[in-house]
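Student: below are the sequence and a predicted model; questions follow.
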Amino acid sequence: MLLHRILTALVLLPLVIGGVLYLPTDGFALLLGSVILLGGHEWTRLAALTSPPRRFFYLISIAGAMVLLHLLLQDPTLSLGLFIMASVGWLVVSWQIVRYRPDQSAEPGQAGKLLIGYFVLLPTWAALVYVHGSGETGPVLVLYTLSLSWVADTGAYFAGRQWGKVKLSPHISPKKTREGVYGALAAVGIWSGWLIWLRPETGSMPQIVLLCLLVCLVSVVGDLFESLLKRQAGIKDSGNLLPGHGGILDRIDSLTAVAPVFTLGLLLLGGL
């Protein structure tokens, strides 16, 4: 399994980096849109939507929404409003994750889960496309946004494996530990130094470090949220498209929370 994960990562990483750095923003938007649609297809599995016509309609609606968002992103005020709403949404999800109990929490119905899919997937696309088109350093900032979720996941994995004892949320994901979260925070705290060095105009050192640590915590919520939906659906992975990794959603679960929150932070700091 670990070998499969490494091999898949070695194949995907150059493609991701090349697509981010060398595609124009419209090309990047199309490439990312295809990834989001694959994630949307997997989301129908989480929502137990089995009818092919209804699945097709759901994906068409996501594609149409991305076209609309592409037009709205031209307006800075509307963009800011979108990322504020998405970030507040993740704050609500964080609260729901903290207070979740299997015997006390109501599970959303199919329609509710499909609506949640819009909330999770569309702001991710909008945030990354917005950052990519924000100037000469936009593509590099997109890579940094992606790297935040990668670094957090890696730090959590190794710290949890080495020192993990206290369960973080046993009702949702029994393998995740508080020590893993501490490892993620430590790794991201160190990684924030790269942004400070690369783009000092983003903000002061305390502001950048604090933003990255906040985003790290949000990445944990994104991971737990998808784990909860998979548990409710009775499945281990969202799909099997990526050998050793599962599906698209299994790879971007943290990013769905990271992207809009980090973009909002950059906007509020005046870094975009």
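Tutor: Thanks, I have the structure now.
Student: hey, let's count contacts and neighbours off CA atoms from now on
Tutor: Will do.
Student: now for the lengthiest strand in the chain, which elements pack on it?
Tutor: Longest strand in the chain by number of residues, with DSSP state E as the criterion: strand 173-177. In this structure, strand 173-177 makes packing contacts with strand 167-169, helix 205-233, judged by 3 or more Cα pairs under 8 Å, 6 or more residues apart in numbering; DSSP states H and E.
Student: 10 Å instead?
Tutor: helix 138-163, strand 167-169, helix 205-233 (3 or more Cα pairs under 10 Å, 6 or more residues apart in numbering; DSSP states H and E).
Student: using CSV, lay out the ones you listed together with mean neighbour count and distance to residue 15.
Tutor: Shown next, in CSV, are the helices and strands packed on strand 173-177 (neighbours: other Cα atoms under 10 Å; distance: least, Cα to Cα, whole Å):
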stretch, mean neighbour count, distance to residue 15
helix 138-163, 21, 12
strand 167-169, 18, 34
helix 205-233, 21, 23
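Student: what's the closest of the ones you listed to residue 89?
Tutor: Closest to residue 89 of the helices and strands packed on strand 173-177 is helix 205-233 (Cα to Cα; 11.2 Å).
Student: how near is residue 166 to residue 228?
Tutor: Residue 166 is 19 Å from residue 228, where distance means Cα to Cα, to the nearest Å.
Student: cool, and residue 212?
Tutor: Distance from residue 212 to residue 228, counting by Cα to Cα: 24 Å.
Student: show me what contacts residue 215?
Tutor: 145, 148-149, 152, 185, 188, 209, 221, 254-255, 257-262, 265 (Cα atoms under 10 Å, 6 or more residues apart in numbering).
Student: change it to 6 Å
Tutor: By Cα atoms under 6 Å, 6 or more residues apart in numbering, residue 215 lies in contact with residue 258.
Student: tell me how far the residue nearest to residue 138 when sequence neighbours are not counted lies from residue 76.
Tutor: Nearest non-adjacent residue to residue 138, counting by Cα to Cα, 6 or more residues apart in numbering: residue 132, 4.2 Å away. Distance from residue 132 to residue 76, counting by Cα to Cα: 14 Å.
Student: between these two, which one's more packed in?
Tutor: Legend: neighbour count by other Cα atoms under 10 Å for residue 132 and residue 76, higher for residue 132 (25 against 12).
Student: so the more buried one is in contact with residue 139, correct?
Tutor: Yes: look at residue 132 against residue 139 with Cα atoms under 6 Å: they come within range, at 4.7 Å.
Student: so residue 87 sits against residue 261, correct?
Tutor: Yes: counting by Cα under 6 Å, residue 87 touches residue 261, with 5.3 Å between them.
Student: the two - which one has more neighbours?
Tutor: Between residue 87 and residue 261, counting by other Cα under 10 Å, residue 261 is the more crowded of the two (29 against 23).
Student: the more buried one in helix, strand or coil?
Tutor: The local conformation at residue 261, judged by DSSP: H, G, I helix; E, B strand; the rest coil, is helix.
Student: let's bring in a second one:
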Amino acid sequence: MLKWRWITALVLLPLVLGAVFLLPNAGFALVMLLVVALGAWEWAALAGLQEPGRRAGYVTAVVAIAAGTWLLFPFPLLTATVLSLGALVWCVLAVWQVRFELGRARADAVSGLSGMGLGVLLLVPAWFALVWMHDRPDGPWVVVVVLVLTWAADVGAFFAGRWFGRRRLAPRTSPGKTQEGAMGGLVLAVVLVWGMSVVLPVYLPGFGALAVLALVTVAASILGDLFESMIKRLRGVKDSGTLLPGHGGVLDRIDSLTATAPVFAAGLVWL
């Protein structure tokens, strides 16, 4: 399983970087719409839509909503509002995550219309944030910063948890994750984002504000990972899909990014 995980990652990495650096913003947006469509297909099953026709209808609706938000890009106030709401969604989901750890979350909250609406709130703001950041003059590098922060949270947590992990972070959701691992991800992210702000041709806030933004973004990354794990436990499934060997489905690969993208983009607007 670990071998396939690394192979899949090595195949995906040049494709992702190629889309970020070689495509114009419109092409990047279309590629991200494809990712949204695949994620929406998997989410539809988690929300209880098993019939292919209904799942396809849901995918079409999510993609149309995401594409429709493109019309807001020329209006800074509306753009800032969408990004802020995207970040606010994760504040609400953090409360849900805590309720699950306390044994108070219900599986039926993910099914039906509420579940389908939740899928929109997860996927559309993430798409909007990534495309908005990519459209900046230094956009491709900003997107790389977000990706590195997301990956740093995962890699740092993995190794710090393996070496120093003692106290569980979220026992009901993911027994393997530890508080020490989370701290390792936070430290690695701050170091990397400082290094990137120095060497990359990217305009970012000053180090103090940037460090705070990095910490908040990595916290969102951890929450995104935990939240999808919680949803899968509530629905009684191991993976969201089988498209990516070693990783599961598309949602299993972008769960953290659905949180980090809108949170980091909102931070750039606020700062």
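Tutor: Done, it's in. Computed from a prediction, not measured in an experiment: that's the story for all the values here.
Student: show me where the stretch 1-150 of the first structure has its helices.
Tutor: In the stretch 1-150 of the first structure, the helices defined using DSSP state H, counting those that start in this stretch lie at 2-22, 25-46, 52-72, 76-98, 110-132, 138-163.
Student: nearest to residue 269 of the first structure among the ones you listed would be which one?
Tutor: Nearest to residue 269 of the first structure, of the helices of the stretch 1-150 of the first structure and by Cα to Cα, is helix 76-98 at 12.3 Å.
Student: can you list contacts of the closest one?
Tutor: 73, 221, 260, 261, 264.
Student: next one: that helix to chain centre, how far?
Tutor: Chain-centre distance of helix 76-98 of the first structure: 13 Å, with Cα atoms, centre = their mean, to the nearest Å.
Student: go on, stretch 208-228 of the first structure?
Tutor: On Cα atoms, centre = their mean, the centre of stretch 208-228 of the first structure falls 9 Å from that of its chain.
Student: average gap between that stretch and the second structure?
Tutor: With mean Cα distance after the TM-score superposition for the first structure, stretch 208-228 of the first structure departs from the second structure by a mean of 0.6 Å once superposed.
Student: what range does that stretch cover in the second structure?
Tutor: The aligned range for stretch 208-228 of the first structure in the second structure is 210-230, by TM-score structural alignment.
Student: quick revisit: farthest-separated two in the contacts of helix 76-98 of the first structure?
Tutor: 73 and 221 (25.8 Å).
Student: one step back: can I get the helices and strands packed on strand 173-177 of the first structure in JSON lines with distance to residue 27 of the first structure?
Tutor: Formatted as JSON lines, those follow (distance: least, Cα to Cα, whole Å):
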{"stretch": "helix 138-163", "distance to residue 27 of the first structure": "12"}
{"stretch": "strand 167-169", "distance to residue 27 of the first structure": "39"}
{"stretch": "helix 205-233", "distance to residue 27 of the first structure": "26"}
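Student: so which of the ones you listed comes closest to residue 52 of the first structure?
Tutor: So among these, helix 205-233 is nearest, using Cα to Cα, at 18.2 Å.
Student: when you compare where that closest one runs with where strand 173-177 runs, what's the angle?
Tutor: Helix 205-233 of the first structure runs at 160 degrees relative to strand 173-177, counting by axes from the mean of the first three to the mean of the last three Cα atoms, to 10 degrees.
Student: map the residue nearest to residue 138 of the first structure onto the second structure.
Tutor: Residue 132 of the first structure maps onto residue 134 in the second structure, by TM-score structural alignment.
Student: for residue 166 of the second structure, see how far away that match is.
Tutor: Counting by Cα to Cα, the gap from residue 134 of the second structure to residue 166 of the second structure is 39 Å.
Student: ditto for residue 114 of the second structure
Tutor: 37 Å.
Student: likewise residue 226 of the second structure?
Tutor: Using Cα to Cα, residue 226 of the second structure is found at 18 Å from residue 166 of the second structure.
Student: got it, and residue 212 of the second structure?
Tutor: For residue 212 of the second structure, the distance to residue 166 of the second structure equals 26 Å [Cα to Cα].
Student: kindly report the same for residue 74 of the second structure.
Tutor: Counting by Cα to Cα - residue 74 of the second structure and residue 166 of the second structure are separated by 49 Å.
Student: likewise residue 59 of the second structure?
Tutor: Counting by Cα to Cα, the gap between residue 59 of the second structure and residue 166 of the second structure amounts to 41 Å.
Student: which one's more surrounded, the two?
Tutor: Under the neighbour definition other Cα under 10 Å, residue 59 of the second structure and residue 166 were set side by side, and residue 59 has more, 22 against 13.
Student: would you agree the more buried one is in contact with residue 39?
Tutor: No: using Cα under 6 Å, residue 59 of the second structure is not in contact with residue 39, being 8.5 Å away.
Student: before we move on, the earlier item: so which of the helices and strands packed on strand 173-177 of the first structure gets nearest residue 198 of the first structure?
Tutor: Closest among these, using Cα to Cα: helix 138-163, at 9.4 Å.
Student: how far off centre is that closest one?
Tutor: Going by Cα atoms, centre = their mean, where helix 138-163 of the first structure is centred and where its chain is centred differ by 11 Å.
Student: just to revisit the earlier point, out of the contacts of helix 76-98 of the first structure, which is nearest to residue 161 of the first structure?
Tutor: Nearest member of the contacts of helix 76-98 of the first structure to residue 161 of the first structure, counting by Cα to Cα, is residue 221, at 19.2 Å.
Student: can you pull the contacts of the closest one?
Tutor: Here residue 221 of the first structure is in contact with residue 94 (Cα under 6 Å, 6+ apart).
Student: what distance do you get for it to residue 79 of the first structure?
Tutor: From residue 221 of the first structure across to residue 79 of the first structure, the span is 23 Å (Cα to Cα).
Student: select, out of the helices and strands packed on strand 173-177 of the first structure, the one closest to residue 51 of the first structure.
Tutor: Of all those, helix 205-233 comes closest under Cα to Cα, at 16.1 Å.
Student: residue 131 of the first structure: how many residues sit nearby?
Tutor: Per other Cα under 10 Å, the neighbour tally for residue 131 of the first structure reads 25.
Student: same question but for residue 173 of the second structure, I mixed them up
Tutor: There are 22 residues near residue 173 of the second structure, going by other Cα under 10 Å.
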